[in-house]
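Colleague: pasting the sequence and the predicted coordinates here, then a few questions.
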Amino acid sequence: MKKRYKYPLIALSPILLAAAVFGIEFYRNIGKLPDESRFARLPYYQNGAFRNIYTAPELPYYPERATGKGGFIRDDSYVPKGRLPMHTLDKNSFGQAEAFAYYWLGHASAILELGGQRILIDPVFDNASPVSLPIIVPRFQEAPISRENLPHIDAVLISHDHYDHLEAATVRHLADKAARFIVPLGVSDRLQSWGVPSEKITELGWGDAAELNGVKITAETAQHYSARWRTDRNKTLWASFVLEGAGRRLYWSGDTGYGPHFADIGKKYGGFDTAFLEIDAANAGWPQTHMFPEQSVQAALDLGAKRMVPMHWGVFSLGRNPWYVSIDKAVKTAAHKNLPLDVPKMGEKYRPDSFRNDGWWTRKELR
């Protein structure tokens, strides 16, 4: 009779341990879901989920150009050949928050100073993934500042709960440091499960506003969706934002497809000094949940914006386009439409009155 040896179990134990570790990490990064009864009377909440005002198609899990690899697995054929030019920041880079200044941190993350308030928008410093595997939605460039080196933050503003906009590790780090968190409906439950006190959180539905020491922040419509796993799609809201302070009116698109909502918002507010608009991650597989760059420029015109600053590009290869395609198209289209478009580097202090484009994204060694 043959003996049964336990050595195969010993060989498998590291794999099982790794699976357990990643499983725990994944679970901790999803966050808690809200009580659905809170939203039952909202016109844009039906059958247990938030919905777009304008119809948006279901989003496939794999972009059309990523056949066989999966849409969010590392593929270096889309990334820059070298590091993009960047201004490195730390706490000493910031003094008192100014009337208006903007620091792009890459993709859709930014520090916005308005009316003497410092607002951190959609802060993501690691890969846009629920687990720390370097092949899943990896960055192709580090952020210009680490979460540990952030200056004092008066408010953290979140547009929606996707991993490239809402990072659990950063929320946990800022839970006892940031003075306030302003989020769309339902996202507060995720934040509380990561340690943010409920009294620090302000939830906004579309059309709701919050006051931040003289700065008014209003959540407006966007055409997108939410999810941190396959079973929680549209259980929390997504939003764009209008920020008003120090005599300026700004628009932050968050993630959105192109639609009539831009003209509606432009008419409602009478135009904007600057519109920060997403230009990348569009793919033919999801034509109404992200914008192609030509649509982003048209959105700025619909909003009545005096100038446009592109965001949601330069860090992740989500739409499976070469990294420079979207910015090239946005710049070309804006020039044709006579729309001023400013392209600051990551970490660069941006003020529209003194900014001049230097074409850094066109450098041949990066393509």
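Modeller: Sure thing, it's come through. Residues are numbered from 1 along each chain as shown.

Colleague: could you use CA atoms for every contact and neighbour count after this?
Modeller: Noted.

Colleague: quick one: buried residues of the longest helix along the chain?
Modeller: The residue-count maximum for a helix in the chain (DSSP state H) belongs to helix 7-30. By 16 or more other C-alpha atoms under 10 Å, the buried positions in helix 7-30 come out as 22, 26, 28-30.

Colleague: just the strands in the stretch 51-200 of the chain please.
Modeller: With DSSP state E, counting those that start in this stretch as the definition, the stretch 51-200 of the chain shows strands at residue ranges 100-104, 110-114, 117-121, 155-157, 181-184.

Colleague: elements contacting the last one?
Modeller: If I follow you right, that is strand 181-184. Using 3 or more C-alpha pairs under 8 Å, 6 or more residues apart in numbering; DSSP states H and E as the contact criterion, the neighbours of strand 181-184 among helices and strands are strand 155-157, strand 201-204.

Colleague: so how far is the last one from its chain's centroid?
Modeller: The offset between the C-alpha centroid of strand 201-204 and the centroid of the whole chain comes to 17 Å, using C-alpha atoms, centre = their mean, to the nearest Å.

Colleague: what's the next secondary structure element after it?
Modeller: Reading on from strand 201-204 to the C-terminus, the next helix or strand found by DSSP states H and E is strand 209-212.

Colleague: which strands or helices does that next one pack on?
Modeller: Contacts defined by 3+ C-alpha pairs under 8 Å, 6+ apart place strand 209-212 against strand 215-220.

Colleague: could the helices and strands packed on strand 181-184 go into TSV alongside distance to residue 188?
Modeller: Putting the helices and strands packed on strand 181-184 into TSV (distance: least, C-alpha to C-alpha, whole Å) gives the following:
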stretch	distance to residue 188
strand 155-157	12
strand 201-204	6
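
Colleague: neighbours of residue 324, just the number please.
Modeller: 18 (other C-alpha atoms under 10 Å).

Colleague: just say which of the strands of the stretch 51-200 of the chain is most tucked in.
Modeller: For the strands of the stretch 51-200 of the chain, the stretch with the most neighbours on average is strand 181-184, a mean of 25; neighbours defined as mean count of other C-alpha atoms under 10 Å.

Colleague: what lies in contact with it?
Modeller: By C-alpha atoms under 8 Å, 6 or more residues apart in numbering, the residues outside strand 181-184 that reach it are 155-160, 200-205, 210, 219, 236-239.

Colleague: tell me what the longest helix of the chain is packed against?
Modeller: Right, helix 7-30 is packed against helix 168-174 by 3+ C-alpha pairs under 8 Å, 6+ apart.

Colleague: list the buried residues for the helix it packs on?
Modeller: 168-172, 174.

Colleague: for that helix, packing partners?
Modeller: Applying 3+ C-alpha pairs under 8 Å, 6+ apart, we find helix 168-174 packed against helix 7-30.

Colleague: below is an additional structure, to be compared with the one above:
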Amino acid sequence: MTTHTANDTLRLRRLGWAGVEVRLGDTRVLIDPLENVEPLEPVLGKPKRPLPPVEASAGTHTLITHLHPDHYDRELITRLAAYGTVGCHAPLAPALAEDGVEATPQELGRPRRIGPLTVTPVASLDWRGTDSDQVAWVVEGAGARIIHCGDTMWHGNWWQIARDHGPFDVAFLPVNGVIAKFEGYEVDVPVTLTPEQAVEAAAALGATAACAIHYELFDNPPTYVEQPAIAERFARAAAKRGLTAHLSGDGETVPLTTGPRQEAGVAETTA
């Protein structure tokens, strides 16, 4: 049984790469957790540091933004699925089933209860187009609301997301602005948000704070090339916009300061 008291607060922690942990009471939601990097090395190169292990325990649920192997760690997700639900955008459920993962599918904008938390997939944009479905996840509880944006590039849905689901206390945004040249995708256009674009996305979303994810772990020229001076540029852009910038390291807590907020009504299943 999930326990949750009125005095509980939402707790946030950045995991490795794009991974984020959200806790409320006994309920724990992991978004895009990653442990196994060896399959990534032929394209992304060797990681600059080892990733912290991801604990699997009762009350742990998982959300997947998309199926690129740096966001969908099949081995890890299979292990975590024994402890709680695995949430995905509905079109991804068949592929997960083929991998032996029984996922809980959700349509865009459709909320679901996981204990005291509410999770909702919203629009995102992948650089590979329609052959690579991707979503962002809105997670809310205890009067706080965050959004995890996967490894999106710039798109025009920020304002609609803000109108439908915002404002946000923290927006977790990719910042490495990577130039990728593989699999027939070879253009000099960043395929994830640059540091400055990430801050502008946070501003459009109505976020109070922006936390940088998806950076300074892989850099493998000429196939996968990150932006230079990411942390400095992100902090500078956030200061210019009047936003709080979080550059939390692997496994570090992400501060959350929020006042009371009324949670949206939910008409979905309870985990």
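Modeller: In hand now; what should we look at? Note that this is a predicted model, so its numbers are computed, not measured.

Colleague: on that earlier part again, quick check on the contacts of strand 181-184 of the first structure: which are buried?
Modeller: 155-160, 200-205, 210, 219, 236-239.

Colleague: what does residue 136 of the second structure align to in the first structure?
Modeller: In the first structure, the position corresponding to residue 136 of the second structure is occupied by residue 240, as judged by TM-score structural alignment.

Colleague: any idea how many residues pack against the aligned partner of residue 119 of the second structure in the first structure?
Modeller: In the first structure, the residue paired with residue 119 of the second structure is residue 217, using TM-score structural alignment. The criterion is other C-alpha under 10 Å. On that basis, residue 217 of the first structure has 23 neighbouring residues.

Colleague: ok, residue 100 of the second structure next?
Modeller: Using other C-alpha under 10 Å, residue 100 of the second structure has 12 other residues around it.

Colleague: next one: residue 237 of the second structure
Modeller: By other C-alpha under 10 Å, neighbour count at residue 237 of the second structure equals 18.

Colleague: what's the matching range in the first structure for whatever helix or strand it lives in?
Modeller: According to DSSP H and E, residue 237 of the second structure maps onto helix 230-241. Residue correspondence for helix 230-241 of the second structure in the first structure, counting by TM-score structural alignment: residues 326-337.

Colleague: got the contact list for the matching stretch?
Modeller: In this structure, residues lying in contact with stretch 326-337 of the first structure by C-alpha under 8 Å, 6+ apart are 279-280, 292-294, 296-297, 310, 313, 340-341, 361.

Colleague: mind checking how far the match of residue 119 of the second structure is from residue 305 of the first structure?
Modeller: Distance of residue 217 of the first structure to residue 305 of the first structure, computed by C-alpha to C-alpha, to the nearest Å: 17 Å.

Colleague: and the helices in the second structure, which stretches?
Modeller: Here the second structure has its helices, by DSSP H, at 41-44, 74-80, 93-98, 158-165, 195-205, 230-241.

Colleague: where does the third one end up in the first structure?
Modeller: Put plainly, it is helix 93-98 of the second structure. Correspondence between helix 93-98 of the second structure and the first structure is established over residues 188-193, with TM-score structural alignment as the criterion.

Colleague: distance from that stretch to the second structure after superposition?
Modeller: Stretch 188-193 of the first structure: mean distance to aligned residues in the second structure after superposition is 2.4 Å, counting by mean C-alpha distance after the TM-score superposition for the first structure.

Colleague: rewinding a little: single out the most deeply packed of the helices of the second structure.
Modeller: helix 195-205 (a mean of 24).

Colleague: circling back: correct me, but the match of residue 119 of the second structure touches residue 211?
Modeller: Yes: in this structure residue 217 of the first structure lies within contact range of residue 211 using C-alpha atoms under 8 Å: 6.4 Å.

Colleague: distance of residue 88 of the second structure from residue 49 of the second structure?
Modeller: When C-alpha to C-alpha is the yardstick, residue 88 of the second structure and residue 49 of the second structure sit 29 Å from each other.

Colleague: with residue 20 of the second structure instead?
Modeller: Remark: distance between residue 20 of the second structure and residue 49 of the second structure (C-alpha to C-alpha) = 18 Å.

Colleague: what does residue 41 of the second structure give?
Modeller: Taking C-alpha to C-alpha as the criterion, residue 41 of the second structure is separated from residue 49 of the second structure by 13 Å.

Colleague: what's the answer for residue 234 of the second structure, then?
Modeller: From residue 234 of the second structure across to residue 49 of the second structure, the span is 21 Å (C-alpha to C-alpha).

Colleague: list the contacts for the closest residue in space to residue 209 of the first structure that isn't next to it in sequence?
Modeller: The spatial neighbour of residue 209 of the first structure that comes closest, neighbours along the chain excluded (C-alpha to C-alpha, 6 or more residues apart in numbering), is residue 218 at 4.1 Å. Residue 218 of the first structure makes contact with 204, 206-210, 241-243 under the criterion C-alpha under 8 Å, 6+ apart.

Colleague: before we move on, the earlier item: in the second structure, what residues pair with the longest helix of the first structure?
Modeller: By TM-score structural alignment, helix 7-30 of the first structure lines up with nothing in the second structure.

Colleague: and what of stretch 252-266 of the first structure?
Modeller: Mapping stretch 252-266 of the first structure onto the second structure (TM-score structural alignment) gives residues 148-162.

Colleague: hang on, the earlier thing: of all the buried residues of helix 7-30 of the first structure, which two lie farthest apart?
Modeller: Across these, the longest distance by C-alpha to C-alpha is 12.4 Å; it joins 22 and 30.

Colleague: whichever residue in the first structure pairs up with residue 21 of the second structure - nearest residue in space that isn't next to it in sequence?
Modeller: In the first structure, the residue paired with residue 21 of the second structure is residue 111, using TM-score structural alignment. With C-alpha to C-alpha, 6+ apart as the measure, residue 120 is the residue that lies nearest to residue 111 of the first structure, at 4.6 Å, once sequence neighbours are left out.

Colleague: ok, back up a step: now do the contacts for the nearest residue to the match of residue 119 of the second structure once chain neighbours are set aside.
Modeller: Among residues not flanking residue 217 of the first structure along the chain, residue 243 sits closest, at 4.6 Å (C-alpha to C-alpha, 6+ apart). For residue 243 of the first structure, the residues meeting the contact criterion (C-alpha under 8 Å, 6+ apart) are 215-218, 249-252.
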